[in-house]
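K.L.:
Here is my input, please return the structure:
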Amino acid sequence: MTIALGPVMVASGCGGTGRELAPFLDLDGVAFVTRSVTLDARQGASGPRVVEVSGGLVNAVGLPNPGLEHFLATELPWLVRAGARVFVSVAGSTLGEYADLARRLSRAPGVAGLEVNVGAPDETGLDLFEVREPYHAASVVAAVRREFPADRPVLAKLRPDVSRVVEGARACHEAGATAVVLGNTVPAAFPDGRPGGLSGPAVAPVVLRCLTETARSLPGVPLVACGGVHDAASARLFLGAGAVAVQIGTALLHDPTTVARVAAELGDDA
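P.N.:
Predicted coordinates for the structure are as follows:
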C-alpha cells in the first residue's frame, strides 16, 4: 500500500479536538491524529496532569475522551468538514474492544486511517490491554487490521524502548500495520513521585536511536518519528534518518503554530 502521511502530522492528544488548533493552522489536508478514543467515555487522571521540566513535560492525562459515540457524533464530523485527513487513535482494555472500535470506525465517513495506541508508558495504570511483549502489540494490531479496510492505513504507535523496538516494529508490521510510529512518552515521574511520561526535546535522542536501529533492521517498513520535533531542523534530522513523516505534539502546547511553520519550511526544501 502506498502511504501518504506527511511529512508533518499532528500527534495524538496534542491538537485537542481540532477546534483549538484551527486558529493557528489550516487543517485542510493536514494529517491529524486524534486523542485516543475508547469505547466508553473517560474522565482522565485526577490531580495535576502536566508539569513542565527541563527539556519537556511530564504528563499523566489518563486518556480523557468522550467515548466513541460522542466522538462520531461531534468531533469527527467537525474535523472532516475542516478538511483534515483524520487518523483516529484507538485504545482499549481488551482485544475485543480494539476490534469493535476498528469495525465501527471503518463505517464512519471521513476516517483516513487508524493509529493503534500500543505504546502507553503504563497500560495497567490506564486499564488498557497490556502490551509488554511484542507479540501482545502484534495481537492488537491484528485484531484492528481484521476489522478495518485493507486499503486504509493502520499505524502502530510503540513506546521508544531501545531494547525491544525493532522486535516490536517487526511484529506489528507482520501483523498488518501499514507503518510504525516510533516514539511515545518515556516512563518518568512527577516531582511528587507519581508515575507519568516524559515528552518533548529531552526524548528526541532516544527516539532517534530507535529510528536509526529500526530503519537499518527493517528497511521496507514505513516509520514515523514522534518525540521532540519542534522546528524544521529537528524534523529534518528524523526524516534524514529514515522516517517517512514526523509527528509534532508537545511543541504545540508551547507554540500552536509549530506544525504550520515546520511544514512551510520543509516545503521550501522541495
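
K.L.:
from here on, contacts and neighbour counts on C-alpha atoms
P.N.:
Noted.

K.L.:
Which residue ranges of the protein form strands?
P.N.:
For the chain, strands defined by DSSP state E occupy the ranges 8-10, 31-33, 50-53, 56-59, 85-90, 111-117, 154-158, 179-182, 186-189, 195-199, 223-226, 245-248.

K.L.:
what would the ones you listed look like in TSV with distance to Ala41 and mean neighbour count?
P.N.:
Formatted as TSV, those follow (distance: least, C-alpha to C-alpha, whole Å; neighbours: other C-alpha atoms under 10 Å):
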stretch	distance to Ala41	mean neighbour count
strand 8-10	22	25
strand 31-33	18	26
strand 50-53	21	14
strand 56-59	20	22
strand 85-90	13	24
strand 111-117	16	25
strand 154-158	22	28
strand 179-182	25	26
strand 186-189	25	19
strand 195-199	21	23
strand 223-226	26	30
strand 245-248	25	25
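
K.L.:
want to throw these into a markdown table with distance to Gly44?
P.N.:
Output for these, formatted as a markdown table (distance: least, C-alpha to C-alpha, whole Å):
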| stretch | distance to Gly44 |
| --- | --- |
| strand 8-10 | 21 |
| strand 31-33 | 19 |
| strand 50-53 | 12 |
| strand 56-59 | 12 |
| strand 85-90 | 15 |
| strand 111-117 | 16 |
| strand 154-158 | 20 |
| strand 179-182 | 23 |
| strand 186-189 | 17 |
| strand 195-199 | 13 |
| strand 223-226 | 23 |
| strand 245-248 | 22 |
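
K.L.:
Spell out the residue ranges of the helices in the stretch 1-150 of the chain.
P.N.:
Secondary structure of the stretch 1-150 of the chain (DSSP state H, counting those that start in this stretch): helices located at 68-70, 76-81, 95-106, 123-126, 134-147.

K.L.:
Any buried residues in the fourth one, and which?
P.N.:
Residues Glu123, Leu126 are the ones in helix 123-126 that count as buried (16 or more other C-alpha atoms under 10 Å).

K.L.:
from the chain's centre, how far out does that helix sit?
P.N.:
Relative to its parent chain, helix 123-126 has a centroid offset of 17 Å by C-alpha atoms, centre = their mean, to the nearest Å.

K.L.:
How about the shortest one?
P.N.:
Centroid separation between helix 68-70 and its chain, computed with C-alpha atoms, centre = their mean, is 20 Å.

K.L.:
To compare against the first, here's the next sequence to fold:
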Amino acid sequence: MSGLEPHTLPPVWLGPGAVSDARPLARCADLTDVPVVVGPVAAGAGRVRTGRTDLFSLGVGGVEYADAHPVAPGAAEAVLAWAASRGLSVVVAVQGGRTTELAAVVQGLRRCVDAEALVAVEVDLRTADDQTVLRSMARVREAAPRDLLLLARLASGEPDLVGRARAAVAGGAGVVVVCGQVRLGPDRWWAGPSTLAHTLAGLRELATAAGEQRWPGAPLVASGGVHDTASAEAAVRAGADAVQLGTALWADPTLLDPLRDATLRARESLRRDR
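P.N.:
Next comes the predicted model:
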C-alpha cells in the first residue's frame, strides 16, 4: 500500500513470537486497533500452533532467545477466523528461505474464507542483504492483493540499513520495521530494554537519510527495547510512527494500552510542533 499516511498506521503492533495465543491477551487489553499477530508462518512447516519462543539466558536488560518455530499456513487461517468473528484485524509474519516460499504463503492466505481480517504481512528480512530484500519484497508484493500492507522487518545492526530500506520500498514495502535486537548467532538474538539504543540509532539513521533523499522514506515501526511510556515516546521522537512490542509483553501484558496511548500522544505532539 503505497502512499500510506503515518497517522493512519496503528500505533502499536505485536512482534512475531510475542504471544503464542492472542486470545488470553484480548482479556486484558483492547485489541480493536492492534493487529493480532500470527507466525512466523512458513510454507511446508508442520506446526499448526505457534510454539513458545525458546529462551537461553537472562541478563541485565534483556534475554537471549531463538526465533519462534514457524507454523503452517493453517495456523494463520485459524487466527483469521477467530479475529474475523470478533471484528479484529490480523498481521501475518512470514519467513522462508526462498522467495517462492514467501509467495506461496501469501497466495494461500488470499484464498482463506476469512481473508478480509488480514490487514498486513510482515516479511522477516533481518539478515538479508539489499538484493535479497528487493527480490523477496517484490515477490510478496506480486502475490499479495494490491491493498494489503507489507512490512519489511530489518535489523538496525546489520550493514547498510539505508540500502536495505531503499530496496524494501522499491520491492513494495509500505512500512519498515526497525529492529534493535542484536544477532548472537544463527536464529539467536538478544532482546529487551538494553536494545533500545540500537533501535533509536536505526530510526535516526533512516529519518536523516530520508531527509537527505537517500531513500524514498516510509512509515517506521520501532521494534526492540520499547518497554514503557518513556521508551515509546523516545522512539517517536527518533522517527518512529508506531512501536512493536515483544519481550515487554512477557513481563507485563497490560502494557499494551498505556503504550498505545503514549505513542498516540507523542505522534500528535510532533504533528503540532511541525
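
K.L.:
Pick the most buried one from the helices of the stretch 1-150 of the first structure.
P.N.:
Most buried of these by mean neighbour count (mean count of other C-alpha atoms under 10 Å) is helix 134-147; its value is a mean of 22.

K.L.:
What's the average distance for it when superposed on the second structure?
P.N.:
Comparison of helix 134-147 of the first structure with the second structure after fitting gives an average deviation of 0.7 Å (mean C-alpha distance after the TM-score superposition for the first structure).

K.L.:
sorry, back to before: how about the strands of the first structure, which one is nearest Thr17 of the first structure?
P.N.:
Closest to Thr17 of the first structure of the strands of the first structure is strand 31-33 (C-alpha to C-alpha; 9.7 Å).

K.L.:
compared with the second structure, how much does that closest one deviate?
P.N.:
Relative to the second structure, strand 31-33 of the first structure is 2.8 Å off (mean C-alpha distance after the TM-score superposition for the first structure).

K.L.:
Mind listing residues that contact that strand?
P.N.:
5-6, 8-13, 15, 84-89, 115 (C-alpha atoms under 8 Å, 6 or more residues apart in numbering).

K.L.:
nearest to Ser234 of the first structure, of the helices of the stretch 1-150 of the first structure?
P.N.:
With C-alpha to C-alpha as the criterion, Ser234 of the first structure lies closest to helix 76-81 of these, at 27.4 Å.

K.L.:
wait, what's in contact with Ala169 of the first structure?
P.N.:
Per C-alpha under 8 Å, 6+ apart, neighbours of Ala169 of the first structure: Pro134, Leu158, Val180, Thr214.

K.L.:
To clarify, my last question referred to His70 of the first structure.
P.N.:
Contacts of His70 of the first structure (C-alpha under 8 Å, 6+ apart): none.

K.L.:
what's the answer for Ala241 of the first structure, then?
P.N.:
Contacts of Ala241 of the first structure by C-alpha under 8 Å, 6+ apart are Leu208, Leu211, Thr212, Ala215.

K.L.:
Of these, which is the nearest to Leu72 of the first structure?
P.N.:
For the contacts of Ala241 of the first structure, the nearest to Leu72 of the first structure is Leu211 (33.4 Å; C-alpha to C-alpha).

K.L.:
Now which residue in the second structure aligns to the closest one?
P.N.:
Structural alignment (TM-score structural alignment) places Leu211 of the first structure against Leu203 in the second structure.

K.L.:
Now for that match, how many residues are close by?
P.N.:
A count of neighbours around Leu203 of the second structure, defined by other C-alpha atoms under 10 Å, yields 28.

K.L.:
Ok, Ile3 of the first structure next?
P.N.:
Neighbours of Ile3 of the first structure (other C-alpha under 10 Å): 12.

K.L.:
Go through the second structure and flag its longest helix.
P.N.:
Longest helix in the second structure, counting residues (DSSP state H): helix 256-273.

K.L.:
From the contact counts, what lies against that helix?
P.N.:
Under the contact definition 3 or more C-alpha pairs under 8 Å, 6 or more residues apart in numbering; DSSP states H and E, helix 256-273 of the second structure sits against strand 12-14, helix 229-238, strand 242-245.

K.L.:
wait, which of those is closest to Ala251 of the second structure?
P.N.:
Closest among these, using C-alpha to C-alpha: strand 242-245, at 11.1 Å.

K.L.:
equivalent range in the first structure for the closest one?
P.N.:
So strand 242-245 of the second structure sits over residues 245-248 in the first structure, by TM-score structural alignment.

K.L.:
that older thread, in terms of distance to Ala264 of the first structure, which of the contacts of strand 31-33 of the first structure ranks first?
P.N.:
Ranked by distance to Ala264 of the first structure (C-alpha to C-alpha), these are led by Val8 at 9.9 Å.

K.L.:
Hmm, Val246 and that closest one touching each other?
P.N.:
Yes - here Val8 of the first structure reaches Val246: they are 5.2 Å apart, a contact under C-alpha atoms under 8 Å.

K.L.:
that older thread, can you list the buried residues in the longest helix of the second structure?
P.N.:
Buried residues in helix 256-273 of the second structure, defined by neighbour count with 16+ other C-alpha under 10 Å: Leu256, Leu259, Arg260, Ala262, Thr263, Leu264, Ala266, Arg267.
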